[in-house]
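Novice: generate coordinates for the sequence data below:
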Amino acid sequence: MDNIVIKQPRLYTPLQIGLGSFVGGPIAMVYLLWQNFKTLGNQNGTQYTLAGGILFNVGLLLLLPQLPSNFPSIVIPFVYSLTALSIAATWQMRRDAIQHSVHYRFQPNWRVLLLSISLLIVWLGCAYGLGIWLDALGIIDLDGSAITAGKDELSF
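Specialist: This next block holds a predicted model:
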């Protein structure tokens, strides 16, 4: 009866959110930020994160096929990961605040890695599905034959 266990909620650190977003893609970014806001009891933060995250993910899925082929692929994940890290550091708890808190603990790094990998698979599935759908509608051409045919027609 003397063993009273108080369960401390776990938070992701800003660095975990930044790295998890970079590895796991934009869905991981939204999930990690949303989970921290939920744990902190910030209802507005959870709502803004979900609404903004859905818009960002859909917008990114629609933008990616339009980027030129020589666009450096590392730029977009780098920018949204830094943004997620900044949001977490500004509106959530920093690592040292979590460490000195009597109410919260750290999420384990293995959880961040497993979530990131799982959500990366979800992101890739969404991107692939959108690509197939846009190809079926004739908006983009995944096999590239229309692009090469267009180049051949323009040569003199």
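
Novice: C-alpha from now on. contacts and neighbour counts both.
Specialist: Noted.

Novice: show me where this structure has strands.
Specialist: 10-11, 105-106 (DSSP state E).

Novice: now tabulate those in JSON lines and tack on distance to residue 135.
Specialist: Below are these laid out as JSON lines (distance: least, C-alpha to C-alpha, whole Å):
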{"stretch": "strand 10-11", "distance to residue 135": "41"}
{"stretch": "strand 105-106", "distance to residue 135": "44"}
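
Novice: would you tell me which of these gets closest to residue 56?
Specialist: Closest to residue 56 of the strands of the chain, according to C-alpha to C-alpha: strand 10-11, at 23.2 Å.

Novice: other SSEs contacting the closest one?
Specialist: Contact analysis of strand 10-11 by 3 or more C-alpha pairs under 8 Å, 6 or more residues apart in numbering; DSSP states H and E lists helix 14-40, strand 105-106 as its packing neighbours.

Novice: to compare with the earlier structure, here is another sequence to fold:
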Amino acid sequence: METTAAAETHPSRDAWTSHLRSHGRRVTKQRLAVLDAVDAVPHATAEDTVQQVRAVLPTISVQSVYVVLSDLAAIGMVSKFEPPGSPARYEIRTGDNHHHAYCISCGVIQDVPCAVGHAPCLTPSEDHGFQLLSAEVVFRGICPSCQHSGAQQDPEAP
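Specialist: Here you go, the predicted structure:
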């Protein structure tokens, strides 16, 4: 799986430890290993994360990694998004309301800055009285590499 992400500074272990403790979580080797894995491979699936974590903790169960990912997403330490026709993906980059471009041919994912201004960065025609906090957008297309190689995909395919 190929992914790309903007180069930027990610939180330190001290920041992760603080965040975990401030949300009533223990700092465990499993949580830190999952954070390291998601930091190392942005836009990874849970299965990709399991493989990364098992390089450090060979006996960790698949279920444990899923539970940790879910908990980390719940407390805002990782973000989860679901590209069309693909398993959920996870990344450390949170809180900036960025979006994603997804290649429908090869599955590569690129981060895309917020479309306009500040969060939620998109204005719906009707907000139904909601105080809107964020917007999730997945731009579907064909990446430059697939365009160059002549890869063809039905534009209506998921």
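
Novice: list the TM-score for the superposed pair.
Specialist: Once superposed, the chains reach a TM-score of 0.27 (TM-score structural alignment, normalised by the length of the first structure), with 63 aligned residues with a C-alpha RMSD of 4.2 Å.

Novice: hey, which of the strands of the first structure is tucked in deepest?
Specialist: strand 10-11 (a mean of 22; mean count of other C-alpha atoms under 10 Å).

Novice: starting at the chain centroid, how far to that strand?
Specialist: For strand 10-11 of the first structure, the separation from the chain centroid amounts to 18 Å (computed by C-alpha atoms, centre = their mean, to the nearest Å).

Novice: identify whichever of the strands of the first structure lies nearest to residue 47 of the first structure.
Specialist: Of all the strands of the first structure, strand 10-11 sits nearest to residue 47 of the first structure, with 17.9 Å by C-alpha to C-alpha.

Novice: to residue 129 of the first structure, which of the strands of the first structure lies closest?
Specialist: strand 10-11 (32.3 Å).

Novice: where do the helices of the first structure begin and end?
Specialist: Taking DSSP state H as the criterion, the first structure contains helices spanning 14-40, 43-63, 75-91, 95-100, 109-137, 145-154.

Novice: would you list those helices in JSON lines and tack on mean neighbour count?
Specialist: Listed next are those as JSON lines, based on neighbours: other C-alpha atoms under 10 Å:
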{"stretch": "helix 14-40", "mean neighbour count": "24"}
{"stretch": "helix 43-63", "mean neighbour count": "15"}
{"stretch": "helix 75-91", "mean neighbour count": "17"}
{"stretch": "helix 95-100", "mean neighbour count": "14"}
{"stretch": "helix 109-137", "mean neighbour count": "16"}
{"stretch": "helix 145-154", "mean neighbour count": "10"}
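
Novice: and residue 149 of the second structure, how many neighbours?
Specialist: Using other C-alpha atoms under 10 Å, residue 149 of the second structure has 8 neighbouring residues.
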